[in-house]
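Student: Got a sequence here, can you model it:
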Amino acid sequence: MSKPISPHLANGNRISLAGFAPQHFRWEQRGAVGLVTLNRPDRKNPLTFDSYAELRDLFRNLSYVEEIKAIVVQGAGENFCSGGDVHEIIGPLTQMSMPDLLAFTRMTGDLVKAMRACPQPVFAAIDGVCAGAGAIMAMASDLRVATARSKTAFLFTRVGLAGCDMGACAILPRIVGQGRASDLLYSGRSLGGEEGLQWGFHNRLAAPDELLETTMAWAAEIATGPSFGHAMTKRMLHQEWSMGVDEAIESEAQAQAICMMTQDFHRAYHAFVAKQRPVFEGD
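Tutor: Next up is the predicted model:
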């Protein structure tokens, strides 16, 4: 039996989301899975300055939350997210100074950093329009379930900007390859559900009326696994982008040795010997 974290450390490294009530999106906790719903269906769920910041803060805080083992992000209605709100973000941006513009673009990038840094696997449930910053949120997720009718578009060049937004030029090529990423980022065209599945951007497809159920079931399945091991896997997938092979192998050797010290590793062994299914507790 592992020792609980010292109370002195717990004060700064453990928080609970019980009672969490965000102002700019919906939040539910279903067992060990947290569900984020972008909730402006009349406008296809666009982001605002406030929702960017609140989402960033949520994903940052998830690093200190133990009871949540996986996250699902969806949009209300029949669309995922139409990107930055034209009236509430795009219009004001045209009136800002360079320091303010840089503060905004760094804030949006911080959302992606927080999604990649949180230890929980993040699932995107993608239906309908998934454009601009919405496409970036889907890209920054670990796993994506979409509908055949979904349309994912990195449409930054369509509004006179560069395709290099919020890490797109670093992350998207690693998912679909350099050539395919170049196609999407230069043209701003929509990637349909079937094509996205063929390209590896989408991991699975589901019918629209089964999308959330399918994604939540997958997230719940992952949430029963060794959460410490999952967090280590996510960290190494991210860190090894910039490593050479020898450095990566050494880093994985260290990571695996650390995981071998967990109680979950011992539980898995004893369950195997007893011909039972292990029950992981994340320690």
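Student: can we go C-alpha only for contacts and neighbour counts from here?
Tutor: Noted.
Student: now residue 187: how far from residue 158?
Tutor: In this view, residue 187 and residue 158 are 8 Å apart by C-alpha to C-alpha, to the nearest Å.
Student: excluding its backbone neighbours, what's nearest residue 260?
Tutor: Taking C-alpha to C-alpha, 6 or more residues apart in numbering, and ignoring the residues beside it in sequence, residue 260 has residue 266 as its nearest neighbour in space, at 7.9 Å.
Student: Assumed the one you found was part of a helix.
Tutor: Yes - with DSSP: H, G, I helix; E, B strand; the rest coil as the criterion, residue 266 is part of a helix.
Student: Number of residues surrounding it?
Tutor: 14 (other C-alpha atoms under 10 Å).
Student: One more, so I can put them side by side:
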Amino acid sequence: MPGIESVLLVENENAVRTLRLNRPDVLNAFNDDLLAALVKETKAAVRDDSVRCLVIAAAGRAFCSGQDLDTVKARMADPLAPELGQHLRNLYNPLIATIRTMEKPVIAAVNGVAAGAGCSLALACDLRVAAASASFIEVFINVGLVPDSGSTFTLPRLVGMGRAMEMVFTGRKVDADEALRIGLVNQVVPDDDLPAATIKLATKLASLPTRGIGLTKRAFNRSWTVDLDDQLEYEACLQTTAGKTADHAEGVRAFLEKRKPQFTGR
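Tutor: Next up, the predicted model:
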């Protein structure tokens, strides 16, 4: 059986770190080892100042087919196994929360199917680059479950409540072209171009003011739960913080000196 390290590959290219799901024989379905590795490595990326953009990608012909059915069968046969809700609290929820609150940009590079919790993982990322082969399926209804791993939060915010409900209630496949049209993904590229297109975007984001991106994520995450006056005040507070960063000072200097800024993420 693969160990906890081999089910997730960690790749570094300059300031970009890629976490590559590596269970291609089962379409990168989640088991506990893969989930634990993702939780560990996303938290490590938060702490590592050399990482200024995180990419979540996958080996093989699929992004992630959701929960491994073998583990589901084993859990159903074990009367001492945690209930489904506790399993989410233990592994899935910490992963999604870390991605959503990480003050660095996170990109999902989606090839092939992203189903169930695999779809949720892609939606939790800040941006999604999809291969032409990509498809997104909220399959939970097919086994009598509700969407989890943040899908009920992220999906309606990306495509609107009506489309979100239709996708979830029917469990139908959304292909890459439709995903782009409805705002589920940011760009679609030929399959062979997915790695290069993702790294190009990630490298661009990693060269920008990381603190500014992180503070912007804070503002967007909060904006759904407050009124306009509260959000205006929050923007003012964040702007005070951003105005004290080294990257803000560098951006102003570069503008005045008519040169390209060299941001450091500080």
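Student: Tell me how they score on TM after superposing.
Tutor: The TM-score (TM-score structural alignment, normalised by the length of structure 2) is 0.94; 261 aligned residues with a C-alpha RMSD of 1.5 Å.
Student: before we move on, the earlier item: can you tell me what the residue nearest to residue 260 of structure 1 aligns to in structure 2?
Tutor: When the two structures are superposed using TM-score structural alignment, residue 266 of structure 1 falls opposite residue 249 in structure 2.
Student: what do you get for residue 40 of structure 1?
Tutor: For residue 40 of structure 1, the aligned residue in structure 2 is residue 23 (criterion: TM-score structural alignment).
Student: quick one: its match and residue 33 touch, right?
Tutor: No - contact status for residue 23 of structure 2 versus residue 33: not in contact, 10.6 Å apart, counting by C-alpha atoms under 8 Å.
Student: can you list residues touching both of the two?
Tutor: Overlap between the neighbourhoods of residue 23 of structure 2 and residue 33 consists of residue 7, taking contacts as C-alpha atoms under 8 Å, 6 or more residues apart in numbering.
Student: Between these two, point out the one with more neighbours.
Tutor: When neighbours are counted by other C-alpha under 10 Å, residue 23 comes out ahead of the other of residue 23 of structure 2 and residue 33, with 22 against 17.
Student: all strands of the stretch 1-150 of structure 1, in order?
Tutor: In the stretch 1-150 of structure 1, strands defined by DSSP state E, counting those that start in this stretch lie at 26-30, 33-38, 70-75, 122-126, 129-131, 143-146, listed in chain order.
Student: what do you get for the stretch 151-283 of structure 1?
Tutor: Taking DSSP E, counting those that start in this stretch to define them, one finds strands in the stretch 151-283 of structure 1 at 151-153, 190-192, 204-205.
Student: In structure 2, which residues correspond to the first one?
Tutor: Residues 135-137 of structure 2 are matched to strand 151-153 of structure 1 when aligned by TM-score structural alignment.
Student: ok, residues contacting the matching stretch?
Tutor: Under the criterion C-alpha under 8 Å, 6+ apart, residues 111-116, 119, 167, 171-176, 179 lie in contact with stretch 135-137 of structure 2.
Student: Identify the residue of structure 2 aligned to residue 22 of structure 1.
Tutor: The equivalent of residue 22 of structure 1 in structure 2 is residue 5 (alignment by TM-score structural alignment).
Student: Find the nearest non-adjacent residue to its match, please.
Tutor: Leaving aside its sequence neighbours, residue 5 of structure 2 is closest to residue 37 (6.9 Å, by C-alpha to C-alpha, 6+ apart).
Student: Structure 2: helices as residue ranges?
Tutor: Assigned by DSSP state H, structure 2 shows helices spanning 32-47, 69-77, 84-87, 93-101, 117-124, 151-159, 161-170, 176-181, 194-206, 210-223, 228-242, 246-256.
Student: Those into JSON lines, with extra columns for distance to residue 54 of structure 2?
Tutor: Putting the helices of structure 2 into JSON lines (distance: least, C-alpha to C-alpha, whole Å) gives the following:
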{"stretch": "helix 32-47", "distance to residue 54 of structure 2": "7"}
{"stretch": "helix 69-77", "distance to residue 54 of structure 2": "28"}
{"stretch": "helix 84-87", "distance to residue 54 of structure 2": "25"}
{"stretch": "helix 93-101", "distance to residue 54 of structure 2": "9"}
{"stretch": "helix 117-124", "distance to residue 54 of structure 2": "13"}
{"stretch": "helix 151-159", "distance to residue 54 of structure 2": "19"}
{"stretch": "helix 161-170", "distance to residue 54 of structure 2": "26"}
{"stretch": "helix 176-181", "distance to residue 54 of structure 2": "22"}
{"stretch": "helix 194-206", "distance to residue 54 of structure 2": "8"}
{"stretch": "helix 210-223", "distance to residue 54 of structure 2": "12"}
{"stretch": "helix 228-242", "distance to residue 54 of structure 2": "21"}
{"stretch": "helix 246-256", "distance to residue 54 of structure 2": "20"}
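Student: before we move on, back to that, could you measure from the residue nearest to residue 260 of structure 1 over to residue 281 of structure 1?
Tutor: When distances are taken as C-alpha to C-alpha, residue 266 of structure 1 and residue 281 of structure 1 turn out to be 11 Å apart.
Student: Same question for residue 146 of structure 1.
Tutor: Relative to residue 281 of structure 1, residue 146 of structure 1 is positioned 30 Å away (criterion: C-alpha to C-alpha).
Student: Of these two, which one has the most company?
Tutor: The residue with more neighbours, out of residue 146 of structure 1 and residue 281, is residue 146; 32 against 14, by other C-alpha under 10 Å.
Student: which residues sit in contact with the spatially closest residue to that one that is not a sequence neighbour?
Tutor: Nearest residue to residue 146 of structure 1, sequence neighbours excluded (C-alpha to C-alpha, 6+ apart): residue 126, at 4.4 Å. Taking C-alpha under 8 Å, 6+ apart as the definition of contact, the neighbours of residue 126 of structure 1 are 74, 75, 79, 80, 138, 144, 145, 146, 147, 150, 211.
Student: This completes my enquiry, with thanks.
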